[in-house]
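Q: pasting the structure only:
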């Protein structure tokens, strides 16, 4: 508990809450406290007590944690390392939770001591050294501090802990209700660290609701952080490259994103990704933002939110999604951002360039388009883009418009000004760009149409193996049925894209008996160059009942599960309980 800083934090109240908790004999709670002043640091083992006095037992650490001066420097990584290793060695346990208590400043640091704070690289060092000596990770780290639910902090923790709890906005001085937090653990010894973190988030939201404070707190799966960071890195690189010609649009997204109440440029990550995905930026930027949003959803295990409708920031808080990220500019203080591990993801490089005063460059002319019939079947199956520009590389991201929305088809790249697009088909939208020294100098959307046959093979099987005699198989497209020919143990044929079906279309495949009755059916999407499908007949071919309801019932179950996950996710995002 880093309490040796102004404004004063009520550490005595939190200690009394811990002592008031229903502590079990299998729980050890050890607290390092550094109150305001010099020479008064103390290490306590919490004892259960209902009085207003602090009665917990003082622990003699032999100078291992608190030096002989009696003053622990809470901004020092050595203090945190020594506290963790001493506690783990003297209080062995199956699970370890670390609470970082005190003033927080996002990526600037936390656990303020006087005018100093524990910097994030030092936090990473302390936890790395401690967990190496322990021979294991911490199960969960909880930040009871302002605005530490930020990606920069959790990125430093990812190698040393499995789960993390923090708030992306400022936290009232009273912080967490430790009696309720510890009671939620004592009631269920087998609760997982993730679910205990979710309980803590709920306690925080409910407590501040009754105190009329807006509140956010989330539990993060640090095991999902590298996957998210990889997606964000690709998105950041694209944003940085397009800043030269789309600086205004990118800056508009940053300015519209819900910001933390700590400082202006702490932006809610989920809200930023949503706005990028729905912007007018190049299609690949929007696609990458959507993919990153999916990875972000995997990172945020639980999110609790209460936006006080009587506060001025109601609309902003309502758009929070769990984690914030800083968007550094080009001022002197932001130069320190480069010392963070998270800076390697490239987000800061992108936002620094977007926020800079460099002028937007003119978007150069886009490519001309020609078509080829590469296989001599009379169908145009290749488009060639040609730029009249001298650049380092030329890129085409290809998308198809489907009933479910725009779908990514593939990407093509060349170091020559002529770029061939083939192996795909349909009415396609191409995001075409030319690049020099890592920056886009030209970007344009180009509509093309390519035609291609997609081979279709269907195997009909029963309990006795593949069947075919006496059956017909047909595919229903938007333009009507297409019959398949029986060859060996397969029914084969082809459809023409986009004349008979479009990329991403959902097709129905039916098995027809001799009397024209549908015996079974399945569905498949138009993707790739071929469709391979199996349809099961549970009953004999000449059975009058058929099995046409078997597969649809399974499909309905899948749809119901998908809908349930969607509803649960929406409720979780709002802070409701399913």
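A: That came in fine, so what should we check first? Since we're looking at a predicted model, the values are computed, not measured.
Q: Please make it C-alpha for all contacts and neighbour counts, starting now.
A: Will do.
Q: which helices and strands sit right next to the helix or strand hosting residue 348?
A: Using DSSP states H and E, residue 348 maps to helix 347-355. Under the contact definition 3 or more CA pairs under 8 Å, 6 or more residues apart in numbering; DSSP states H and E, helix 347-355 sits against helix 225-256.
Q: Following element in sequence after the helix it packs on, please.
A: That would be, after helix 225-256 and using DSSP H and E, strand 266-268.
Q: Does that next one pack against any helices or strands, and if so which?
A: Using 3+ CA pairs under 8 Å, 6+ apart as the contact test, the elements touching strand 266-268 are strand 324-326.
Q: thinking again about what came up before, now the angle from the helix holding residue 348 to helix 225-256?
A: 20 degrees (axes from the mean of the first three to the mean of the last three CA atoms, to 10 degrees).
Q: Now the element after helix 347-355, going C-ward?
A: Next along the chain from helix 347-355, counting by DSSP H and E, comes strand 368-372.
Q: C-terminal to that next one, what's the next element?
A: With secondary structure assigned by DSSP H and E, strand 368-372 is succeeded by strand 382-386.
Q: Flag every buried residue along stretch 119-139.
A: 119-131, 137-139 (16 or more other CA atoms under 10 Å).
Q: hmm, who's touching that stretch?
A: 75-78, 80-82, 84-85, 88-89, 95-98, 107-110, 152-153, 156-157, 159-163, 193, 339-341 (CA atoms under 8 Å, 6 or more residues apart in numbering).
Q: Return the subset of the buried residues of stretch 119-139 lying in helices.
A: 120, 121, 122, 123, 124, 125, 126, 127, 128, 129, 130, 131 (DSSP state H).
Q: For residue 326, see how far away the fifth one is.
A: Residue 124 sits at a distance of 18 Å from residue 326 (criterion: CA to CA, to the nearest Å).
Q: these two touch, right, residue 413 and residue 419?
A: Yes. Contact criterion CA atoms under 8 Å: residue 413 and residue 419 qualify, at 6.9 Å.
Q: what sits in contact with each of the two?
A: Joint contacts of residue 413 and residue 419 (CA under 8 Å, 6+ apart) are 394, 395.
Q: Comparing these two, which residue is more hemmed in?
A: residue 419 (22 against 18; other CA atoms under 10 Å).
Q: need the contact list for the spatially closest residue to residue 295 that is not a sequence neighbour.
A: Leaving aside its sequence neighbours, residue 295 sits nearest to residue 228 (CA to CA, 6 or more residues apart in numbering; 4.9 Å). By CA under 8 Å, 6+ apart, residue 228 lies in contact with 292, 295, 296, 299.
Q: Of those, which is the nearest to residue 396?
A: Nearest to residue 396 among the contacts of residue 228, counting by CA to CA, is residue 292 at 20.3 Å.
Q: Put this next to the first one:
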């Protein structure tokens, strides 16, 4: 697949590595890759308490024997004080994943790469802010330039804790919570959902990502799907909490072949056996799902006066998706909500069935209990599970808050408005 010059370069770099380096290093200017079937980019925001988990997952990746038509790149940002393996480096590094014949261990053998878009070189360390749009967009631009492929996929690895903002008791006067990923302790920042979309759009230069996976908590939410619908084809993740250990990357990477992104979808669908609510979502018709859900929410307004408490109890009955015994953002399963709603209001079953139909057309998996796994934000809850009467400004339509996601801007029936309208506003404010 590679020309003679590239083969010579690889041999030369490998020879140098065997003499003086534990990790192969590569200058991007020496690479001339032919187009492969799939380039998978893993964005590992581990400048936090997940540093040790990141090193474990990188080693899991190296156990896999990759198909020659697949490239796997991992940008990892480490922290200080959580893990000392692999020489205890604490900067940001970009790797092309290589097989480690010694199996699972705590030493990396993958090829460290330079990247001009990110200012990464092989002669000095650099600390990247993983929450910045420019970091992700630069990585995607580099991946397309140096590792061209027929298909591209992105995994967002790390924390995804819902509407990251001030503690509940501090939100009375100035709420700044935002739906976010890529938490970076060194910079004290995170990547809001709308910035994630902008980074993908800029990094892919108008081309859609074939798939985005969230190895995080709360990745498979309607708000996330709606934000990314125009720049991503498929989304994979969990609607609730994800295990600390995350995905099995050995099994994931070994499942990849010349089928490319189709292999990814099959793998994630099979993960339902171990992840009780794993979602594979086609984003092509998310707009229709959003519209039907928002229309149903508008229809429910007339029942709030007499049945407000009944609706709150119904929402709790679905089993809120939240961090247990803590102040937390709470989500509900849309499918479970619809099932309970039809029992309470059978006379609006036509609108309920419309949402269910669109939900079924978008989500290609079922949870272990049979429900269709896709969540939506409801409210904040305290440690006892009681609903808060405060909403983050970024989840209030018309508040003027920065970094509002498209879901909040476009919803007229579900999200709370600055005037107190909207299903959630009428229920909880």
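A: Received it, and whenever you're ready, just let me know what you need. Here the structure is a predicted model, which means the values were calculated and not measured.
Q: Can you flag the buried ones in the contacts of stretch 119-139 of structure 1?
A: Buried among those (16+ other CA under 10 Å): 75-78, 80-82, 84-85, 88, 96, 98, 107-110, 152-153, 156-157, 159-163, 193, 340.
Q: if I look at residue 239 of structure 1, how far off is residue 338 of structure 1?
A: Using CA to CA, residue 239 of structure 1 is found at 18 Å from residue 338 of structure 1.
Q: ok, now residue 7 of structure 1?
A: 29 Å.
Q: neighbour-wise, which of those two wins?
A: Higher neighbour count among residue 7 of structure 1 and residue 338: residue 338, with 14 against 10, using other CA under 10 Å.
Q: Would you confirm that the more buried one belongs to a strand?
A: No. Applying DSSP: H, G, I helix; E, B strand; the rest coil, one finds residue 338 of structure 1 to be helix, outside a strand.
Q: How about the contacts made by it?
A: residue 344 are the contacts of residue 338 of structure 1 under CA under 8 Å, 6+ apart.
Q: Kindly provide the distance from it to residue 228 of structure 1.
A: On the measure of CA to CA, residue 338 of structure 1 and residue 228 of structure 1 end up 20 Å apart.
Q: ditto for residue 422 of structure 1
A: Note on residue 422 of structure 1: its distance to residue 228 of structure 1, by CA to CA, is 31 Å.
Q: go on, residue 336 of structure 1?
A: To residue 228 of structure 1, residue 336 of structure 1 is 23 Å away according to CA to CA.
Q: now swap in residue 48 of structure 1 and tell me
A: In terms of CA to CA, residue 48 of structure 1 sits 42 Å off from residue 228 of structure 1.
Q: what does residue 177 of structure 1 give?
A: Distance, residue 177 of structure 1 to residue 228 of structure 1, by CA to CA: 31 Å.
Q: again, but for residue 574 of structure 1
A: To residue 228 of structure 1, residue 574 of structure 1 is 22 Å away according to CA to CA.
Q: Likewise for residue 69 of structure 1?
A: Per CA to CA, residue 69 of structure 1 is found 44 Å from residue 228 of structure 1.
Q: again, but for residue 46 of structure 1
A: In terms of CA to CA, residue 46 of structure 1 sits 38 Å off from residue 228 of structure 1.
Q: Same question for residue 383 of structure 1.
A: 34 Å.
Q: Let me see the ranges of the helices in the stretch 1-150 of structure 2.
A: Taking DSSP state H, counting those that start in this stretch to define them, one finds helices in the stretch 1-150 of structure 2 at 4-20, 51-63, 133-146.
Q: Pull out the buried positions in stretch 209-221 of structure 1.
A: 209, 213, 214, 215, 216, 217, 218, 219, 220, 221.
Q: ignore the last one, stretch 225-236 of structure 1
A: Applying 16+ other CA under 10 Å to stretch 225-236 of structure 1 flags 225, 227, 228, 229, 231, 232, 233, 234, 235, 236 as buried.
Q: and what of stretch 36-43 of structure 1?
A: So, applying 16+ other CA under 10 Å, buried residues of stretch 36-43 of structure 1: 36, 41, 42, 43.
Q: Ok, stretch 311-330 of structure 2 next?
A: Buried residues in stretch 311-330 of structure 2 (16+ other CA under 10 Å): 311, 314-316, 318, 320-323, 327-330.
Q: hmm, back to that, which one of the helices of the stretch 1-150 of structure 2 lies closest to residue 72 of structure 2?
A: helix 51-63 (8.9 Å).
Q: what about that closest one, how far off from structure 1?
A: Superposing on structure 1 places helix 51-63 of structure 2 at an average distance of 1.7 Å from its equivalents, by mean CA distance after the TM-score superposition for structure 1.
Q: Where do the strands of the stretch 1-150 of structure 2 begin and end?
A: 25-26, 36-45, 70-77, 92-96, 111-113, 149-157 (DSSP state E, counting those that start in this stretch).
Q: Could you report the distance from the equivalent of residue 296 of structure 2 over in structure 1 to residue 229 of structure 1?
A: Alignment note (TM-score structural alignment): residue 296 of structure 2 maps to residue 235 of structure 1. Distance, residue 235 of structure 1 to residue 229 of structure 1, using CA to CA: 10 Å.
Q: likewise residue 342 of structure 1?
A: 9 Å.
Q: that older thread, for residue 60 of structure 2, state which of the buried residues of stretch 311-330 of structure 2 is nearest.
A: Closest to residue 60 of structure 2, out of all of those and judged by CA to CA, is residue 323, at 27.2 Å.
Q: tell me the secondary structure for residue 443 of structure 1?
A: strand.
Q: Could you pull up the residues touching the counterpart of residue 361 of structure 2 in structure 1?
A: Alignment note (TM-score structural alignment): residue 361 of structure 2 maps to residue 298 of structure 1. By CA under 8 Å, 6+ apart, the contact list for residue 298 of structure 1 reads 221, 224.
Q: Helix or strand: which one has residue 298 of structure 1?
A: Here residue 298 of structure 1 is assigned to helix 283-299, by DSSP H and E.
Q: Give the buried residues for that helix.
A: Buried residues in helix 283-299 of structure 1, counted by 16+ other CA under 10 Å: 283-293, 295-299.
Q: How far does whichever helix or strand comes after it sit from its chain's centre?
A: Remark: after helix 283-299 of structure 1, the chain's next helix or strand is strand 300-306, criterion DSSP H and E. Strand 300-306 of structure 1 has its C-alpha centroid displaced from the chain centroid by 13 Å (CA atoms, centre = their mean, to the nearest Å).
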